[in-house]
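In: Attaching a predicted model along with its sequence, questions to come.
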Amino acid sequence: MKRLESLDALRGFDMIFIMGGASLVAALAALFPDSPIWNFIGDQMNHAQWAGLKHHDTIFPLFLFIAGVTWPFSLQNQLDKGKTLGQIHLKVVRRGLMLVFLGLLYNGLLNLHLDTLRFCSVLSRIGLGWMFGALIYTAVKSNKARLAIVAGILVGYWLVMAFVPAPDAPAGADIFSKEGSIACWIDKTILGAHSYRPEYDPEGLFSTIPAIATALLGMLAGELIRNEKLSGNRKSLLLLLAGIGMAILGWLWNFVFPINKALWSSSFVCAVAGYSLIMLSAFYYIIDVRGWRKWAKFFVVIGLNSITIYMAQRFNLLDGIQHRVFDGCINLVPDEFRRVAEETSWIATCWIFLYILYRKRIFLKV
């Protein structure tokens, strides 16, 4: 089966919000302070403070979901090349641990402040969530059994979170609050000074378990797309219906287990899986089924080197180029549009850098 361009495009669409797209949308919204619509759109470029869901909360899980979608194709490709399961498992573990290592680099490992180095990261959660998901998917052959494992993870996590409070929870503390949650207690107890915040880590230890379900749901979606017995139209429809169903399930579960990205709650997993499935359905139908590809090139360039630009931004590798190339033009822009110009120039700088890599066929693969 040929490479799905829709996956690269969707990954690029997701990454552009990290690459300055969210800041650009917020800057545009700030131009219309009296508009309720623009205020709402601008607010979606922030994370929910605790419980709740905004668009910015979907970026991370969508990336993990997409990583899951690619695995059934990669697994079959390796099996076709004669790789043994032992070799495949080793490669899975190596990739997962490499992402954990890149996460440590992102957090400042080379600064050698090891007493306060944050251990957890976005990349570590992607690495561990995907790694354990891939190992489970490879070991379990039945899709019904895989789905049962997803359900078991989410229900089990909910039961623990709902009935096991933090040992040091203040009297009357909500069991899903920072003070009352067992997940937050595990983070601050084990991680200590290595946590993102004293009271919890949004990419913490216990909350990584339901992230495995996010990856597995992506893998099940990939298995559906890989099914050659179904037409492209049928696959798109099934993805859409599954997405609507998961979104409804997440909304209903929210009443007893609030949607919460920091806790990666079971309702959050379902809600963002719904969003991810709907987006995948749309991109797959438009690009791979209908063949309308030209418009997606902008996103594909980003999606093929997503980790490259993620790390490059962290280490400020492109800031100097942006200032040298665009500062003169930005200085000509009226003050009220300056922030929009700055964010646009940053996206342009990053995209041109990625396009050069794309033309030279240079891709960072983990």
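Out: Perfect, thanks for sending it. Numbering: from 1, shown residues only.

In: Going by C-alpha atoms from here, please, whenever you check contacts or count neighbours.
Out: OK.

In: what's the next secondary structure element after the strand or helix carrying Gly243?
Out: Assigned by DSSP states H and E, Gly243 belongs to helix 232-253. With elements assigned by DSSP H and E, the helix or strand that comes after helix 232-253 is helix 266-283.

In: same for that following helix, what does it pack against?
Out: helix 5-16, helix 59-80, helix 143-163, helix 209-226, helix 232-253 (3 or more CA pairs under 8 Å, 6 or more residues apart in numbering; DSSP states H and E).

In: re the thing from before, buried sites along the helix holding Gly243?
Out: 232, 235-253 (16 or more other CA atoms under 10 Å).

In: got it, and stretch 324-331?
Out: So for stretch 324-331, counting by 16+ other CA under 10 Å, buried means Phe326, Ile330.

In: Could you check how far that stretch is from the centre of its chain?
Out: With CA atoms, centre = their mean, to the nearest Å as the basis, stretch 324-331 stands 33 Å off its chain's centre.

In: Use this one as the comparison:
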Amino acid sequence: MSVLSRDPFVDAFRGLNVLEMETIESCDNPFFDHAKYDEMKLNYADTIFPCFSFINGMTLNPECKPVPIYKNLQLIGLGIAFNYIPSILYNEKLRFLGVLQRHGLSSIILNQLLNKIGFSQYPILITGTWLGVSILYADNKKQPFKSQIASAQQKIDYPIFKDRTYHKNFDPEGLLGSLMTSVTLWSGIWYARMKLDVNQSLMVGSSLLAGGKLLAFLSPNYFPVSKPLWTPSFTMISTGWSILKYSFLKMGISFLPKYVQSLLSIVGRQNMEVYFMGEILLLLLKYKQNKKSIWGYCYQKLGNYLPDWWVQFFLTSSFNMTLVLFAVFCNKYRLKIRFF
């Protein structure tokens, strides 16, 4: 799937999403937490990565020409290389899984199977495969997702990665979830193909969101809302929200100052550079030496003069502005950390 010419709305959408990703990572506030595994629900933080995958689907060619596999392998390699940094800083074992690895693997699955399965049949067959494996390979067939350690995703991941996972008993970027993440990528291609107007987009987005919630309500044991599992209900809800979010941005972006529109587009074009810089910078700022970190020190000092939420707002805003300036720098000098 070759890449289409850049759409300024999509670039701004991607830029906003990347800054949201870094806000979630930097802000120590329960409001921005991901839902826990046993909660089986969706918090706003859980919609950010699916939105990123949806956007990437939107930017692929609707003619479905396969992307060279080396590009996705490069993405997986970048993710593993990034994971070396915290493993060195904290003297931990290297974690092979991660957000970029999940996205790269999902894209490989999509590109290798889409034309063989057929565009319209793809989400049905992939969802069916995910559900079949999730049920048959779980210890409890009637409640296949009740226990992390007894879930099919964990039983597939553990023999391969053992203790190199995010949590001791489970990794939210597990291999099985890549199937449904590829459906999120597919949904982005589908949306770009349909060329819906704003009113149609609002209707489709709302319908998907409501449909996902209804599916989870009718069959909570087999279709719970869960980002770590990337369930079908979660895929529908997060895709619906991505479409609504894009529609709202498209309606409202003209009311933003021109320089804000331009900066969002630049961040969107330099999304990978901004993501890497943000994650590395946060690791360094929050790295604790003698039980203290630069981030914690600033938080403590500012807390002597400002309310807690003001301190969080100031630190997170300053962090994001640094990333925006970095994006402008990369854009000016055409700096990239990838070849696509």
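Out: Good, I have the coordinates. Only a predicted model underlies this, so the values are computations on that prediction, with no experimental measurement involved.

In: tell me the angle the helix holding Gly243 of the first structure makes with helix 209-226.
Out: On the basis of axes from the mean of the first three to the mean of the last three CA atoms, to 10 degrees, helix 232-253 of the first structure is oriented at 160 degrees to helix 209-226.

In: what does helix 232-253 of the first structure contact?
Out: If you take CA atoms under 8 Å, 6 or more residues apart in numbering as the criterion, helix 232-253 of the first structure is touched by 221, 224-225, 259, 266-278, 280-282, 284-285, 288-289.

In: what does stretch 147-167 of the first structure give?
Out: Under CA under 8 Å, 6+ apart, the answer for stretch 147-167 of the first structure is 175-176, 179-185, 209-210, 213, 216-217, 220, 257, 265-266.

In: Weed out the non-buried ones from those residues.
Out: 175-176, 179-185, 209-210, 213, 216-217, 220, 257, 265-266.

In: Go through stretch 336-354 of the first structure and flag the buried ones.
Out: 339-351, 353-354.

In: Which of those residues fall within helices?
Out: 339-351, 353-354 (DSSP state H).

In: And those residues, which is closest to Leu114 of the first structure?
Out: Cys350 (30.9 Å; CA to CA).

In: Map that closest one across to the second structure for me.
Out: Alignment note (TM-score structural alignment): Cys350 of the first structure maps to Leu323 of the second structure.

In: Can you get me a residue count around the nearest residue to that match once chain neighbours are set aside?
Out: The spatially closest residue to Leu323 of the second structure, leaving aside those adjacent along the chain, is Val274, at 6.0 Å (CA to CA, 6 or more residues apart in numbering). Look at Val274 of the second structure: counted by other CA atoms under 10 Å, it has 26 neighbours.

In: wait, what's in contact with the spatially most central residue of the second structure?
Out: Per CA atoms, centre = their mean, the C-alpha nearest to the average position across the second structure is that of Phe49, at 1.5 Å. Neighbour list for Phe49 of the second structure: Met21, Val99 [criterion: CA under 8 Å, 6+ apart].

In: Could you check how far it is from Tyr191 of the second structure?
Out: Separation of Phe49 of the second structure from Tyr191 of the second structure (CA to CA, to the nearest Å) stands at 17 Å.

In: do the same with Lys336 of the second structure
Out: Counting by CA to CA, the gap from Lys336 of the second structure to Tyr191 of the second structure is 28 Å.

In: Neighbour count for those two, which is higher?
Out: Comparing Lys336 of the second structure with Tyr191 by other CA under 10 Å, the one with more neighbours is Tyr191, at 19 against 13.

In: Show me what that one aligns to in the first structure.
Out: Using TM-score structural alignment, Tyr191 of the second structure pairs with Ala221 in the first structure.

In: now that match: how far from Met279 of the first structure?
Out: Relative to Met279 of the first structure, and taking CA to CA, Ala221 of the first structure is found at 12 Å.

In: got it, and Leu147 of the first structure?
Out: Taking CA to CA, one finds Leu147 of the first structure at 21 Å from Met279 of the first structure.

In: swap in Asp335 of the first structure?
Out: 36 Å.

In: Please identify which of those two sits among more neighbours.
Out: Taking other CA under 10 Å, Asp335 of the first structure and Met279 do not tie; Met279 has more neighbours (17 against 11).

In: can you tell me which residues contact that one?
Out: Met279 of the first structure neighbours (CA under 8 Å, 6+ apart): Leu10.

In: rewinding a little: so the residue nearest to Leu323 of the second structure sits in a helix?
Out: Yes - Val274 of the second structure: assigned to a helix according to DSSP: H, G, I helix; E, B strand; the rest coil.

In: what's it in contact with, if anything?
Out: Val18, Val267, Leu323, Val324, Phe326, Ala327.

In: So Asp171 of the second structure: helix, strand or coil?
Out: coil.

In: What lines up with the residue nearest to the centre of the second structure in the first structure?
Out: By TM-score structural alignment, Phe49 of the second structure lines up with Phe60.

In: State the distance from its match to Ala242 of the first structure.
Out: Taking CA to CA, one finds Phe60 of the first structure at 20 Å from Ala242 of the first structure.

In: can you count the residues close to the aligned residue in the first structure for Lys227 of the second structure?
Out: Counting by TM-score structural alignment, Lys227 of the second structure corresponds to Lys261 in the first structure. When neighbours are counted by other CA under 10 Å, Lys261 of the first structure registers 27.

In: Kindly provide the distance from Leu281 of the second structure to Leu125 of the second structure.
Out: Distance from Leu281 of the second structure to Leu125 of the second structure, by CA to CA: 41 Å.

In: Give the aligned equivalent of Val311 of the second structure in the first structure.
Out: Match for Val311 of the second structure (TM-score structural alignment): Arg338.
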